[in-house]
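> The following block contains a protein sequence and its predicted model.
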Amino acid sequence: MEHNHDGMLRRGKAVEHMLTVRQTLLTDRSTETVALGEGINGRVLAQRIDAERDVPAFDYATMDGYALNTSDDYPLDIVDTGVFPESEPLALEEGQAIRTATGAPIPERANAVLKKEAATIEDGRLDGVTLEPGTFIYERASNVTAGETLFEAHERLSAKDATLLRDLGIETVAVHKPLSVALLATGTEIHEDRITDLDSPMVAELVQSWGHKTTYVGTVPDEYDRIEARIAELSKAFDVVMTTGGTSVGEKDYVVRALESLGRVIFHRTRVRPGKPIALAELPNATAIAVPGKPIGAHTIMTLIVRPFFTGETTLPTVHAEMTDSVNIGSEDFEYAIPVLLSGETATPLGHVDSPLSIYEMTFDPSVLSASTRATRADGFLITNNSVKKGEIVPVVPYEVVE
């Protein structure tokens, strides 16, 4: 494999590859049934869900008051009986109004609700203000129309989805079984306990927060044969093999070479810094994702490129803040994820000489910052391929939206 900048992928293209592999992996994946309230949050739907009925199934009142027809003139005769949420729909005659509770079905012919506070009653007759049709009425099918697709197959569910699902009359959903993920740390210095493995706990926490099962399977030294053999072994027992370290182009960076030998490397290295030397590969029995070994680089590439593989989500919600310092970048051919501290409406680049972590002066240094565990104290990161100036308003991705 050639190692030059021309072969590096843009972030968007790398994410496309991740999503394609995810789609293929989920297509034939076994499923299980989960009841609402028993753990659908973070699970991945196995099939599309279409509405089988209109929601609501009838017009109902959203306010306590009186149901009436807006074309009738006041005063209106009040029907003796009232309607409540448990009532069967009634019929209203011309010139009549009927006492109505919130959630009650709107009687036939009625098209508005006069709220109780606006009503005047004298001698059993109702007077009130002029209303527009539809006032205080939740109209049939205004929420959901029968036949409408509401959830796509392979969509990741959240806790709030339980509300709509139950409103559709659904009590259980078919979801894909979580992926089994082997996490293997590479590096002789780690294998021999001379350097602490800083990446594996963080990577495991991320994958588990995205709804999948992670097993830390230990370490392997920088020896090609042992790396290849261990990945091959793990690929037979797990759906995904994730490695940390050994993904660059150094003399002892053997991981990508091993993946090439065992299967097909879909891409290696992206135009994202820190974290550019990520690799994605298809093995005969598993998917392999090789993550760079520096902790901040590993976290950046996990949240920006690997996250869509596990969640299907690609959006990056942002908040806007004013930069407290100018930051230059090395090359506009790369996207830079610059960690920042948020305070009120300002963003301080963590690592800048004027921040609590002093790594660079004016030009962002992803190589050194990538190794700094103190940089994890940032609140979010700015993605840019241009230098930014002091006082500039920038979009910041808070870490909590990608973890």
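Here it is on my side, so go on.
> use CA for all of it now, contacts and neighbours both
Fine.
> chain center to stretch 392-403: distance?
Shown here is stretch 392-403, whose average C-alpha point lies 14 Å from the average C-alpha point of the whole chain (C-alpha atoms, centre = their mean, to the nearest Å).
> residues of it that come out buried?
392, 393, 394, 395, 396, 397, 398, 399, 402 (16 or more other C-alpha atoms under 10 Å).
> neighbouring contacts of it?
The set of residues that contact stretch 392-403 without belonging to it, under C-alpha atoms under 8 Å, 6 or more residues apart in numbering, is 206, 209-210, 303-304, 307, 316-323, 379-383.
> Would you map the helices across this protein?
Assigned by DSSP state H, the chain shows helices spanning 11-27, 161-167, 188-191, 200-209, 224-235, 255-262, 295-301, 307-311, 366-369.
> Show me what the fifth one packs onto, helices and strands only.
The helices and strands touching helix 224-235, judged by 3 or more C-alpha pairs under 8 Å, 6 or more residues apart in numbering; DSSP states H and E, are strand 213-220, strand 240-244, helix 255-262.
> Highest mean neighbour count out of the helices of the chain?
Per-residue neighbour counts averaged over each of the helices of the chain give the maximum for helix 295-301, namely a mean of 26 (mean count of other C-alpha atoms under 10 Å).
> Among the contacts of stretch 392-403, name the ones in strands.
Among the contacts of stretch 392-403, the members found in strands (DSSP state E) are 319, 320, 321, 322, 323, 380, 381, 382, 383.
> Which residue, neighbours along the chain excluded, lies closest to the last one?
Pointing back at residue 383 there. Sequence neighbours aside, residue 337 is the residue nearest to residue 383 in space, at 4.6 Å (criterion: C-alpha to C-alpha, 6 or more residues apart in numbering).
> Compute the number of surrounding residues for the one you found.
25 (other C-alpha atoms under 10 Å).
> ok, and here's another one to check against it:
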Amino acid sequence: MGCCDVKGLMPIDLALTKMQAELTNVCQSITLPLSQALGAVLAQDILSPLNVPPFNNSAMDGYALSHADLNICSCEQPIVLKEVGCALAGSPYIGDIPRGCCVRIMTGAVLPTGVDTVVMQEQVSVSEEQLTFTRSPKFGDNVRLVGEDVMFEQRVLKQGHRLTPRDIPLLASLGLETLQVFRKLKVAVLSSGDELKSLGEPLNTGELYDSNRYSMIALLSRLNVEVIDLGIIKDDKSALKEAFIKADQQADVVISSGGVSVGEADFIKAVLAELGTISFWKLAIKPGKPFAFGHLPNSVFFGLPGNPVSALVTLYQLAVPAMEKLSGMAVKSAMRFTAIMQDDIRKKAGRTDFQRGLYFVDKAEQIVVQSTGKQGSGIFSSMCQSNCFIVLEQDRGNVMAGERVTIEPYTHLLD
């Protein structure tokens, strides 16, 4: 069955492409101190203002010498040199180094003029003023060259890069006190449904605790966005309309869960059509078919399904890449690779299926994956027990144990 046979359902790849084409960065550039920039998105390329390291220096505690002074041909005889001074980190050795002499040097110290090689102290025997080298070094041993890490005016990070803990020390080594980054994306979230109760309230028959809003806020916190929590909105068209107007005035993005299906009390689609536009509504994915994407006057709207697994899967797979584009972040493809399926799993052709799995390396050093069991859209324990999605292609049917499947390990947003 091809995608054209799934009446009214848009393939997920087409939905992702359509959203990326419709969206642009909405976040202005601001200045932040480096100490506050973790997680922010760069608003410009970072060009190095200096060489790193800015001078030739020693990578070891030892002795700096000129390799040309060594009688390399007399390998059977020990190499004996005389120490004439000491170079410390922050306190360079100043002076000449006569032929046949060397300088004691500490890690990070500037390499004195006229020397090009450092022998680590463990390979040197000291007797009075004479130093015997137990190993003949190679030219340039244990020397860090100027610009070896980063060259002057080298582009070290690109605009759109989200700063990680690995980036901060690199930028500090360049002496960058402040950075131009994009402001945080403002995201308003709400849950819709008469059956939903807030935590701490007693449950009556037919009622459920609102877990989707906590799911959304938890994931969004790792995107480094500003979250506006609008709480639970009852299945009332007027209340929903008022909530969407309020959200649109405050946020760049509005995300709801529930109310986008075809039930009599599902008003969100109607409200969205009144206030803005709907780009698409139903997708050929499982879980999460009733996913809505559209535009309000001042913001972008994502309508997630009400079932908890469906809500999280569509938020992660569809809304997150769109929000990355809106925040100025360079959108990257998900990391996927193949694994050997350990179980038989059921699937009907017609929708791309994101089943929950647990992958690992077996005794034969092969990547294998097993199902977490029941895959219903209301069984959230399947998410907690998993570390990846088993991504089953739209046209694919049942999978037998031993077949190869595509897996997508969870990123930091879910792990």
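That came in fine, so what should we check first? Predicted, not measured: the structure shown is a model, and the values here were computed from it.
> Report the buried members of the contacts of stretch 392-403 of the first structure.
Neighbour-count burial within those applies to 206, 210, 303-304, 307, 318, 320-323, 379-383; the criterion is 16+ other C-alpha under 10 Å.
> contacting residues for the counterpart of residue 210 of the first structure in the second structure?
The alignment partner of residue 210 of the first structure in the second structure, by TM-score structural alignment, is residue 223. The neighbours of residue 223 of the second structure, taking C-alpha under 8 Å, 6+ apart as the test, are 39, 413.
> Same question for residue 184 of the second structure.
Neighbouring residues of residue 184 of the second structure by C-alpha under 8 Å, 6+ apart: 27, 40, 224, 225, 226, 327.
> Roughly how far does it sit from residue 399 of the second structure?
With distances defined as C-alpha to C-alpha, to the nearest Å, the gap from residue 184 of the second structure to residue 399 of the second structure amounts to 42 Å.
> how near is residue 122 of the second structure to residue 273 of the second structure?
Counting by C-alpha to C-alpha, the gap from residue 122 of the second structure to residue 273 of the second structure is 76 Å.
> wait, residue 79 of the second structure
Between residue 79 of the second structure and residue 273 of the second structure the distance is 86 Å, computed by C-alpha to C-alpha.
> ok, now residue 307 of the second structure?
When C-alpha to C-alpha is the yardstick, residue 307 of the second structure and residue 273 of the second structure sit 23 Å from each other.
> Equivalent analysis for residue 237 of the second structure, please.
Counting by C-alpha to C-alpha, the separation of residue 237 of the second structure from residue 273 of the second structure is 12 Å.
> Over to residue 215 of the second structure?
On the measure of C-alpha to C-alpha, residue 215 of the second structure and residue 273 of the second structure end up 26 Å apart.
> quick revisit: pull the most distant pair out of the buried residues of stretch 392-403 of the first structure.
392 and 402 (23.9 Å; C-alpha to C-alpha).
> residues near the equivalent of residue 69 of the second structure over in the first structure, how many?
Under the alignment defined by TM-score structural alignment, residue 69 of the second structure corresponds to residue 72 in the first structure. Other residues near residue 72 of the first structure come to 13 when the count uses other C-alpha under 10 Å.
> My guess is residue 72 of the first structure contacts residue 92. True?
No: using C-alpha atoms under 8 Å as the test, residue 72 of the first structure is too far from residue 92 to be in contact (11.4 Å).
> where along the stretch 1-150 of the first structure do the strands fall?
Per DSSP state E, counting those that start in this stretch, the stretch 1-150 of the first structure has strands spanning 31-35, 49-50, 60-61, 65-68, 76-83, 96-100, 112-115, 120-122, 125-127, 137-138, 149-151. These are given in chain order.
> Relative to residue 328 of the first structure, tell me which of the ones you listed wins on proximity.
The closest of the strands of the stretch 1-150 of the first structure to residue 328 of the first structure is strand 149-151. By C-alpha to C-alpha, the value is 43.2 Å.
> What residues sit buried inside that closest one?
Result for strand 149-151 of the first structure [16+ other C-alpha under 10 Å]: buried residues residue 151.
> In the first structure, what stretch matches stretch 288-308 of the second structure?
Taking TM-score structural alignment as the measure, the first structure aligns residues 275-295 with stretch 288-308 of the second structure.
> List of residues touching the matching stretch?
The list of residues contacting stretch 275-295 of the first structure from outside it, by C-alpha under 8 Å, 6+ apart, reads 18, 198-199, 235-236, 238-248, 255-256, 259-260, 262-270, 296-302, 370-373.
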